[in-house]
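[1] Provided below are the primary sequence and the corresponding predicted coordinates.
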Amino acid sequence: MTTFVDRVELHVAAGNGGHGCASVHREKFKPLGGPDGGNGGRGGDVTLVVDQSVTTLLEYHHSPHRKATNGKPGEGGNRSGKDGTDLVLPVPDGTVVLDKNGNVLADLVGQGTTYVAAQGGRGGLGNAALASARRKAPGFALLGEPGQSQDIVLELKTVADVALVGYPSAGKSSLISVLSAAKPKIADYPFTTLVPNLGVVTAGATVYTIADVPGLIPGASQGKGLGLEFLRHVERCSVLVHVLDTATLESERDPLTDLDVIEAELKEYGGLENRPRIVVLNKVDIPDGKDLADIIRPELEARGYQIFEVSAVSRHGLKELSYALAGIVAEARAAKPKEEATRIVIRPKAVDDAGFTVTQEEDGLYRVRGEKPERWVRQTDFNNDEAVGYLADRLNRLGVEEELMKAGARSGDGVAIGSEEDAVVFDWEPTMAAGAEMLGRRGEDHRFEAPRPAAQRRRDREAERDEAAQEYEGFNPFG
């Protein structure tokens, strides 16, 4: 059974915004008390949060589809709908978020670091919020926006100060077990370690983490063995430790060749050229191992490596190694720039930024793209003529019609608002500009105007009766 997963594909979907409500207040002796439709609730977000108690992505391997709840629709009586509940997904420290094309969206390092993977849709406005002096009784409300959804890839890159690299059975697991309190599986056959092991080492005043990276063999960077799965776990380390087996039982191997092979794979993987290296000659408690260490030591020193002869069994040389690693880690930490306080970056819009663009495509279709017009289209109920008129008003005030004219659009030309996948297409009529003010009066209702005096109402009824009588007197049923 799989217990460690460091890469998953996850489909996240935020909640949809609730629809606004179109309602008119009614009570005894006051049947038309004005619009009182409430706003829809906001859809819930899907947020990734670093939780250091989580060490694997196993949960998302078994359940890759995650969705937040929708916002509730508004109701009459000016009651707004309830917001959807945000979905918080805990991830391990060191998780990298990528899109389906491999582009990095976020690098989550540090307890509590968050990333909104999918944002909930806005709730639609009710007709009470849409009412104005010109539109006293809107007979429509805005629809809630759909929440964002996307497929993302989560990759775990272990957050460790020291990475132990080397051939299988070189003694990395034994070394980490005696340097720290970690208890990895140890056996005398290759690929004993199937997951990176992480341990905490204390050397003087310095506390650092150490990880062993399993499965490095020739061709690891191209996917051979387990190396490609776990090479990413060395990317965040401050120092690389080559663990060389000086007592290997394989006649075709020797420590110098092993070192060259692992260095070639690290170079092929890329991005690790500037990391300091230390060479550990392991298993020197065995006589043949000690002799081989003495033979190859001059060659390694000539290459510029710092050498440590150790034995995980006898604990020989471990104290010197742990303090040397602590010194390198401390220097690396001191060299890192201090984290600055959170800065607010203000990016003002250009003075000529209209907030949308109008382009003509090869088939003659004019396409309108922009955050506002696309959002307004999603909020419009196209089964309601009054809502469509309200959309026309908004687009005209934004200047869409003027830009269409400048782009050369003529009566009857096709206009699409939005991307190719979810665009709204219609035949454009340039007379909309002349009728914009008339459309702006949609929703006016004389029943909500101030009541007329009783004498005026009586005179109006008498005038209506006189007019009806005159029409009857002039009517000849026989032609």
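    Received, thanks.
[2] Could you use CA atoms for every contact and neighbour count after this?
    Will do.
[3] Which stretches in the stretch 151-300 of the chain count as helices?
    Ranges of helices within the stretch 151-300 of the chain are 172-179, 227-230, 255-269, 287-302, based on DSSP state H, counting those that start in this stretch.
[4] so which of the ones you listed gets nearest residue 60?
    helix 227-230 (17.6 Å; Cα to Cα).
[5] quick one on the thing from earlier: just say which of the helices of the stretch 151-300 of the chain is most tucked in.
    Mean neighbour counts were compared across those using mean count of other Cα atoms under 10 Å; the top stretch is helix 172-179, at a mean of 22.
[6] So what's the gap between it and the chain middle?
    Relative to its parent chain, helix 172-179 has a centroid offset of 37 Å by Cα atoms, centre = their mean, to the nearest Å.
[7] residues in contact with it?
    For helix 172-179, contacts defined as Cα atoms under 8 Å, 6 or more residues apart in numbering pick out 164-166, 182-186, 193, 197, 199, 201, 210-212, 243, 312, 315, 318, 322.
[8] take a look at this one as well, against the first:
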Amino acid sequence: MASRFVDRAVIHLTAGDGGNGCASVHREKFKPLGGPDGGNGGNGGDVTLVVDPSVHTLLDFHFRPHARAGNGKMGMGSNRNGAAGQPLEMRVPAGTVVFTEDGELVADLVNPGTRFVAAQGGRGGLGNAALASRARKAPGFALLGEPGESRNLVLELRSVADVGLLGFPSAGKSSLISVLSAAKPKIADYPFTTLVPNLGVITAGSTVYTMADVPGLIPGASEGRGLGLDFLRHIERCAVLVHVVDCATLEPGRDPVSDVDALEAELARYTPGLGGKLDERPRVVVLNKIDVPEAAELAEFVRADFEERGLRVFEVSTASRKGLRELSFALAEVVTAYREAQPVLEPEKIVLRPLAVDDTGFTVSPDPEEEGAFVVRGARPERWIRQTNFANDEAVGYLADRLNRLGVEDALAKRGAKPGSPVTIGDIQFEWEPSTPGAAVHLSGRGTDVRLERNDRVGAAERKEARRIRRDGPDEPEDGPDDEPAGLTDDLGEVWTGEDPADPEQDR
């Protein structure tokens, strides 16, 4: 079975979910309540793309486009943290470019060993041991693990070659690369023999460079005609572009000059995805098949036209190998000059960009779909929503404290939110009720929060007082002078104590 060359693939990646934290209380003999000891959940595994020189195509991703990393394990009691999820490394060939589905460039992977985290694993949730504080000594809840990141990415392979061969079908590009290097492409006498790019390594003196054979281009290739649109991307990284011209063609209306002009027009219409400019790359013209007498005459005739344009021209024959040595050394000279002109790549510097003083990290805006509602957006509030177990009242109260400390409640009040206004954060919508700062919150039993309790039951003290009243009757108030009850308020708002403030004898 013949091998397949795949230079474009759409992959669906899912990183591992973080493990949930554990809510546990330490227990041993004579210490029934030894304090919280729930461990943290493990982080989910990342999905990472790694450049591997031994990989040459994207064939594996074509047949297996879905990939998922391992999930983190849940935390356990006795302060035991959960294990981290198994990361997933996916090997890609050098020259792989990563795009989003919308065409946005994400990463350009060229150097061997380069690593790119394509999907970030979710964070593990904190256990109740890590959530303990002076105000909350024994939390009855733990944080949930975050879900792993899911992304759909487009991988495109763009050959890392120094020399790119361009030409019409059957111009002799495959024959040229086969005699200059050890590459063995398929060669035949019909158009579009080459269906995939071929890559060869050439040694000229002390210079070693690579040459890519791009499948035949035709007019309209930049608009999707023929095979050119799929493989034009392989010339984006080339240091020099070589026009291989068939001087022995018998097709009417074709000549070497018009062939080069037609291909240059297609290159001008093609927009490189990496932002480079193909018109700035040096050009070389190779007049091929001069072993045919008519072709040799035509090559000699058109040579002056190309030289007037400032192009270097070489007359070669892949059959007799005439002019190949001069061509290989000339290309090595151009490639060396191009490499020396490139800026020196310096190690990437780590730049720390602290947040601005007035950057709150979230925004509050009116909900366009519901009148009187609001939407809170921000990495931290949305992450806290994902970490909260809404079946636990104390966890919900802890979330309210965090949002209040972040300033979400103040921002909602400034935007005109009223108690009971619908507020959406992430995937959760709730009715906003202003809360009290966490330091002033009095917590009741484990796993509960008094701010969320709606209990109409009569307390024990109230039941005891009711029994006393039924048994002894209500207390008789003590009457003062003129039978006025002590402690009543007069019309002026002053408290009546049974004494006349105008009587001087009462000071004694």
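    That came through, no problem. Quick caveat, the model's predicted, so the values are computed rather than measured.
[9] one step back: so can I have a markdown table of the helices of the stretch 151-300 of the first structure showing distance to residue 100 of the first structure?
    Shown next, in a markdown table, are those (distance: least, Cα to Cα, whole Å):
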| stretch | distance to residue 100 of the first structure |
| --- | --- |
| helix 172-179 | 35 |
| helix 227-230 | 18 |
| helix 255-269 | 21 |
| helix 287-302 | 43 |
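[10] so which of those comes closest to residue 347 of the first structure?
    That would be helix 255-269 among the helices of the stretch 151-300 of the first structure, by Cα to Cα, at 37.1 Å.
[11] quick one: the closest one to the second structure mean distance?
    When the second structure is overlaid, helix 255-269 of the first structure sits 1.2 Å from its aligned residues on average, using mean Cα distance after the TM-score superposition for the first structure.
[12] ok, back up a step: closest to residue 418 of the first structure out of the helices of the stretch 151-300 of the first structure?
    That would be helix 227-230 among those, by Cα to Cα, at 40.3 Å.
[13] who does the closest one touch, helix- and strand-wise?
    For helix 227-230 of the first structure, not one helix or strand is in contact under the criterion 3 or more Cα pairs under 8 Å, 6 or more residues apart in numbering; DSSP states H and E.
[14] nearest spatial neighbour of residue 191 of the second structure, skipping sequence neighbours?
    residue 169 (5.0 Å; Cα to Cα, 6 or more residues apart in numbering).
[15] So that neighbour is in contact with residue 215, correct?
    Yes: if you go by Cα atoms under 8 Å, residue 169 of the second structure and residue 215 touch, sitting 7.4 Å apart.
[16] Quick check: neighbours shared by those two?
    Shared contacts of residue 169 of the second structure and residue 215, defined by Cα under 8 Å, 6+ apart, are found at residue 192.
[17] Looking at these two, which is more packed in?
    Using other Cα atoms under 10 Å, the more surrounded residue of residue 169 of the second structure and residue 215 is residue 215, with 30 against 19.
[18] Run through the residues that contact the more buried one.
    Residue 215 of the second structure sits next to 166, 169, 192, 194, 195, 196, 197, 227, 228, 231 when contact means Cα under 8 Å, 6+ apart.
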